[in-house]
Structures are given as C-alpha cells and as structure tokens.
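S.K.: Starting from these lines, generate the structure:
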Amino acid sequence: MISTSSRLLQLLSLLWSRTSWTAGELAQRMDVTERTVRRDVARLRDLGYDVESDPGHWGGYRLRESRSHLPLVLDDEEALAVSVALREAAQTRVLGDDQAVLSALLKLRQLLPARVASRLGAMDGVFEHTTRVCGQPLSPGMLAGLAQVCRRGERITLSYRSMQGTDTVRDVDPYRLVFTGNRWYLVALDVAKGAWRTFRADRVIDVHPTGRLVHVPDPPDAARLVAEMLVSDYPLYAVVRLPLSLDDAMRAVPPTAGTHEPDGPHATIVRIGGTDAESLGEYLMRLGVPLTVLSPDSVREAVRRRAIALVESNGSAGATGSSPRP
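M.R.: Okay, the predicted model is just below:
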C-alpha cells in the first residue's frame, strides 16, 4: 500500500499539473477511494496549501498558486537538492517519523520558484518506492536525543521493548547510531552485563539521562556489530573468499547480508548466512565473481552443481545448435 507521504506528493503533483480535478478523477489516477482523496486534501490544507473545491458530485479541486518567494540565498540547483533530500528523508524515514520531514518539504515547496517546483512535480509523478519494513514510528526528537547522549558520552537509563514484547529497563553507555537502510540501531554498552548490545531505535520506549559522563573503553566497530547481529539468526553460514578489495566486496555483499575481513589488498573473506545450502549456492552464483567457498562442504557442492549445470547447458546448446552462417 502506498504511504501517506507518497500519496500527498502525488496528489500535489496532480493538482499542479492541471487547473481542476474532480474527486473521482483524482481517486482513479491515484488508485484510492474518493474518501481517501478528501482526507488527503484536508491534510494538504492543514499543511498550508490553499486547495479550493466546488460543492456537488461534479465539483472540482483547484490549487491556488502561492505568490511567496524563497527567503533563502539558494540558486535553482541548490533549492532542488535540498527539496530532493527532504523528499528522500520522508520516503525512507531516515530521520524517523516522516510527518515532520514531509511537512517541512511541503512548506518549502510553496516557496520555490515555479520552474523548480515543476521539476519536483515531475519526480513525484514517476518516482515509486517499495514498501518499507514495518516498525514502530520513530520520532525525530527521539533520534536526536539518542544522538545527543552518544555525542556527550552520557550514561542513560533505557526503557526498551524486545521483539517478543517484553519491556526492560537497564543502564547503558551509548556509543553510536547505525542506519541500515531500513532502521536505526543504537549501539551501547550494557552496564550490568558488561557487554556491547544493539537496540532498535524504534523499540526504545524512553530515555533518561543520568548526568554521568563515561569514557567507553575499547569501543567496537559499531556498523560491524550491527551487521553481525543482523546475520546471526541463520541456521547455516558460508565462508567464502572473494577476489575483491574490501570496498568492492562490501558493495557485492552488503554489510546487512554478511561480515567482511580483508585478506590482503585484493581479496576479502566474507561470512554469509542463509536458510540452507541450496539457497546459499544460488546467492553466491548470482554474485558473478570467481569466488572460493572455504566452508562448509554442502555449500561448496551446491555451487559446484550449479556451475557444472551451467557449463553443460551452454556446451550442449553449442553442440546441437545451428552453425553460424558465413
């Protein structure tokens, strides 16, 4: 289902593209009900857009153009860059709850010159995003608060809800925030257990700063710790050697899919989790690099079978196919 942010941007783009639309026309173009259209029009009005409407079944919606000017010293490309960045933040929820970001974006767009607003409207008409991984709403205030205690190195009392719905309260020493592309994670030292832990930021219920500044000894690689946590729940793991530098290997196998160790300047050892040997063999074949499976034997054999089948399939096709014409 399309998100509220996407719908409002699409609705705004349609209203800018034509003088008047009926609720039925907008509903058909957006693939929603007329009730949703009316609700989204009300949201735009709450955000400050002057959307006029005529009563009756055939009444239309019109967007009255703003005569405001951009009160910023930005040229067209700079204004476009800021607006695109806000648009992506609203879509991906990189800053938490998308409503505050979306509100800022729509307010900014009212102040843009028409030539810049039309370019953004073209994006809204053609850009689509896949459904995001579901989670609890994360407010920008919570995200900013966690970042502040990480920066200060201040011990906090953390109220947290686990995946199973169990609420706990513990003292932690916050260190870093890590964004995986889907969610934010807090990396912190659990004081009572003396162990590093990762906490999904959208499951943080409350944060109470203690006022005690602490020095974290020997901190871990926060991004690696989160990556290891994300791939720690698979029943089977493959260890492979990729003939790629560490940077290239991390592009081929993202940190959310495996953990990486450099093996010299031109090779990387990667540990990848999967449900079974066959699915891991298929994943490794799709990488398209001459990798070496170090372990286990079951995954090595799965890769061998696929490689042999590919060679035989292409060999038989060459033997039975027609000869090329001179």
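S.K.: from here on, contacts and neighbour counts on C-alpha atoms
M.R.: Noted.
S.K.: what about Asp167, how many neighbours?
M.R.: 13 (other Cα atoms under 10 Å).
S.K.: need the helices for the stretch 51-200 of the chain, in chain order.
M.R.: 76-92, 98-110, 114-126, 140-152 (DSSP state H, counting those that start in this stretch).
S.K.: And the helix or strand Leu44 falls within, what does it pack against?
M.R.: Take DSSP states H and E as the rule and Leu44 turns out to sit in helix 34-46. Counting contacts by 3 or more Cα pairs under 8 Å, 6 or more residues apart in numbering; DSSP states H and E, helix 34-46 packs against helix 4-17, helix 23-30, strand 51-53.
S.K.: one more time with 10 Å
M.R.: Secondary-structure packing of helix 34-46 (3 or more Cα pairs under 10 Å, 6 or more residues apart in numbering; DSSP states H and E): helix 4-17, helix 23-30, strand 51-53, helix 98-110.
S.K.: now the other sequence, so there's something to compare against:
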Amino acid sequence: MDVSGSAERVLTLLGLLQQRQVWTGPELAGRLGVTPRTVRRDVERLRTLGYPVHASQGVGGGYQLGAGQDLPPLLLDDEEAIATTVSLLGGVADADAALRALAKLDQVLPVRLRHEVRALSGSVESFGGGRTPVGPEVLMTLARACRDEVEIGFGYRSAAEPRRVEPYRLVSSDRRWYLLAYDLDRDGWRSFRVDRMTGVTARTWRFRPRAAPDAAAYVQEGVASRVYPHQARFLVHAPADTVRAQISASAAVVRPRDDDRCEVLSGGANLDFVLMHVLALGHDFAVLEPPELARRCRVLAGKLLAAAPEPHE
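M.R.: You can find the predicted model right below:
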C-alpha cells in the first residue's frame, strides 16, 4: 500500500471539500486523478475519522463538508505522517506545491504530530530532486536533533570509530540525503551521507549553535567538487539556467556571472574527465583554475588538430 500517496490524496480531498460547497463524484475523481469508486472510499475514510461529509443525489447533488462544525484532526499515525512529509520534501519537484501540501498537513494533524512534522520540514534544505530513500525514523531522529540542538552519535561506513557531531541541517540532493554537522572529533564542518549512517542516536548533551555555512551550497559543493582529488572552475558563455538544465546538480555547481555567462565548479579523479564534460556542454568556455588545466587544454588542442589534418587540395 502506498501510505504517503493515499494520505496525500485524502488531504487533497479534504482541501477540495473546504474550497467549495458541493462537488460531484466525477469532479472530485477528475481533480484527484482516481476513479469515482476511490473517491467514495476516501470519503468513507474521512467519515470514519470524524469529518462530516454529506452526500446527496439528483440535480445539484454531490459531496458536501458539514458546515459550522470544528473539524477533528486527521488521524495519521507517526509513520504515515512522517512518510508523507518525507515524500513531499524529497520527491516533489514543484517546491510551491510541496509547501501548499505541507501547509494543509500542518492544519489537520494533531498537535503532537504537527510539532514533529515541523521539526522535519524546518530542518531540510535541498538542491535537485528525487533521491535514494532512507528510513523515515532516521530522518526524524536527525530532524529532532537539529531542532532541539542536541548532539548525535552514529557509526559511519568509512570510519572505524563512532562519530559524535552537532547536527545543523538535513540536505536532500538529486541523489541522496546528507546531514551537515559540526564534527566534534575533527573540529570542523562535515557533510555525511545519511544512507551510510548506522545506529543513529540522539545524545543528552545540548550545544550552542555555531556560525554555520549555507547548508545546501556547502553540501552541493562538497558532492560536486571537494570530495574529488582534483577541482576545476570554468567560465561558460551561456546562461546559468541553461547550463543547470544540462548537468546534474551533484556533478557541478553552477553560479551565474551575468545574464549570458556562468561559472561551473566541478571535480573528478582526472582533470581530463572534467574538461571533457564541460566541452560536451557545447558552449564556449574558458578555464579559470587550476593553471595546469589551461596548459592541458593547449596540449589536447594540439593533439586534436593533429588528428584532423587539413584536406589536400
């Protein structure tokens, strides 16, 4: 069963019933993208939860939300509420649509769950969309720790010893979830892949927040550049939006220079590999750094010219 999908659909149905006095079954089915039978089933679910949804037959008939009554909270359990929130934060490409849905969710949840969902939504930043799923209970533990400013401990696949950090923000990329945190053992800011964290637990020690970098920008630059042994920066003669549409957010950081140019920051195990990716974009460009890459361009240009001699007259 798609828990988050059915819960979101019921939220949408409730919102539609609040917007207009009467809806016919086919109208609701069309708006929700389901069959009239599914609409009837969702209406019954609202009724069992305590929402006064009336149905009438004939001309002018349809579904109507009872007027003049206080609506009870939507009775999602913890897992359903968190799964819905994670789905909205991590899988909806339209940020405005996700925000509207979260606002509806916030209005109809019980106070206890509303506090938890706000902790998650308030602790997440993103770049890109659509990523490897991780357990919602892990995300919730991390989000609470970010909100409550308490240390967390966890194991990490690339480290032999347990880690101890001050969590700041969860960041979702176009591939994965990350945690930006201050590493107490290494005395510096680090980003951690959430899918590589094990045994995540909140500790009892509270901390005073430090001056932190921009979470999404820090993680994106790390994913696209800092994790590699070689980094390169290019000036590309094309608008930033055009280049962003051509290259994955986890493969490069694209910063506008002006309306017609942008800077591209990327990294790789081999600078030739990075250069070929920028060349494949099809725009004029210049190497800004490192200097050795500019020299490498001239060497490769000579080899390319040699590979394509002038045709004989």
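S.K.: Superposing both, give me the TM-score.
M.R.: Once superposed, the chains reach a TM-score of 0.51 (TM-score structural alignment, normalised by the length of the second structure), with 204 aligned residues with a Cα RMSD of 4.3 Å.
S.K.: Pipe the helices and strands packed on helix 34-46 of the first structure into a markdown table and attach distance to Asp297 of the first structure and mean neighbour count per row.
M.R.: Formatted as a markdown table, those follow (distance: least, Cα to Cα, whole Å; neighbours: other Cα atoms under 10 Å):
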| stretch | distance to Asp297 of the first structure | mean neighbour count |
| --- | --- | --- |
| helix 4-17 | 47 | 19 |
| helix 23-30 | 52 | 17 |
| strand 51-53 | 65 | 15 |
| helix 98-110 | 46 | 19 |
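S.K.: To Ser118 of the first structure, which of the ones you listed lies closest?
M.R.: helix 4-17 (8.0 Å; Cα to Cα).
S.K.: what's the angle between the closest one and helix 23-30?
M.R.: For helix 4-17 of the first structure against helix 23-30, the angle by axes from the mean of the first three to the mean of the last three Cα atoms, to 10 degrees is 120 degrees.
S.K.: what range in the second structure matches helix 4-17 of the first structure?
M.R.: Aligned using TM-score structural alignment, helix 4-17 of the first structure spans no residues in the second structure.
S.K.: try stretch 115-129 of the first structure
M.R.: Going by TM-score structural alignment, stretch 115-129 of the first structure sits over no part of the second structure.
S.K.: any idea what Leu32 of the second structure aligns with in the first structure?
M.R.: Under TM-score structural alignment, Leu32 of the second structure pairs with Ala79 in the first structure.
S.K.: Arg109 is in contact with its match, correct?
M.R.: Yes: contact criterion Cα atoms under 10 Å: Ala79 of the first structure and Arg109 qualify, at 9.3 Å.
S.K.: so what's in contact with these two at the same time?
M.R.: Leu70, Val116, Ala117 (Cα atoms under 10 Å, 6 or more residues apart in numbering).
S.K.: that older thread, can I get the helices and strands packed on helix 34-46 of the first structure in TSV with distance to Val253 of the first structure?
M.R.: Formatted as TSV, these follow (distance: least, Cα to Cα, whole Å):
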stretch	distance to Val253 of the first structure
helix 4-17	30
helix 23-30	36
strand 51-53	47
helix 98-110	29
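S.K.: deepest of the helices of the stretch 51-200 of the first structure, which one?
M.R.: Burial of these is given as mean neighbour count (mean count of other Cα atoms under 10 Å); helix 98-110 ranks first at a mean of 19.
S.K.: is it true that Ser266 of the second structure touches Asp272?
M.R.: No: the pair Ser266 of the second structure / Asp272 is not scored as a contact, 11.9 Å apart, by Cα under 10 Å.
S.K.: higher neighbour count, these two?
M.R.: A count of neighbours by other Cα under 10 Å puts Ser266 above the other of Ser266 of the second structure and Asp272, at 27 against 13.
S.K.: in which helix or strand would I find the more buried one?
M.R.: With secondary structure defined by DSSP H and E, Ser266 of the second structure is part of strand 261-268.
S.K.: Ok, Thr198 of the second structure next?
M.R.: Going by DSSP H and E, Thr198 of the second structure is in strand 197-206.
S.K.: Report the buried residues of that strand.
M.R.: Buried residues in strand 197-206 of the second structure, counted by 16 or more other Cα atoms under 10 Å: Met197, Val200, Ala202.
S.K.: what does the last one align to in the first structure?
M.R.: Under the alignment (TM-score structural alignment), Ala202 of the second structure maps onto Pro209 of the first structure.
S.K.: Just give the number of residues close to the closest residue to its match other than its chain neighbours.
M.R.: Leaving aside its sequence neighbours, Pro209 of the first structure sits nearest to Ile156 (Cα to Cα, 6 or more residues apart in numbering; 4.4 Å). Ile156 of the first structure has 24 neighbours, counted by other Cα under 10 Å.
S.K.: list the contacts for Ile156 of the first structure?
M.R.: Applying Cα under 10 Å, 6+ apart, the residues near Ile156 of the first structure are 146, 149-150, 170-174, 188, 191, 206-213.
S.K.: Mapping onto the second structure, list which of the residues you listed remain contacts.
M.R.: Among the contacts of Ile156 of the first structure, the ones still in contact in the second structure (both residues aligned by TM-score structural alignment, their matches' Cα atoms under 10 Å) are 146, 149-150, 170, 172-174, 188, 191, 208-213.
S.K.: from those residues, which is closest to Ser298 of the first structure?
M.R.: Nearest to Ser298 of the first structure among these is Ala188, at 36.8 Å by Cα to Cα.
S.K.: which residue lines up with that closest one in the second structure?
M.R.: So, by TM-score structural alignment, Ala188 of the first structure is matched to Ala181.
S.K.: ok, now which ones touch its match?
M.R.: Neighbouring residues of Ala181 of the second structure by Cα under 10 Å, 6+ apart: 146, 151-152, 164-170, 188-192, 212, 215.
S.K.: Sounds good, over and out.
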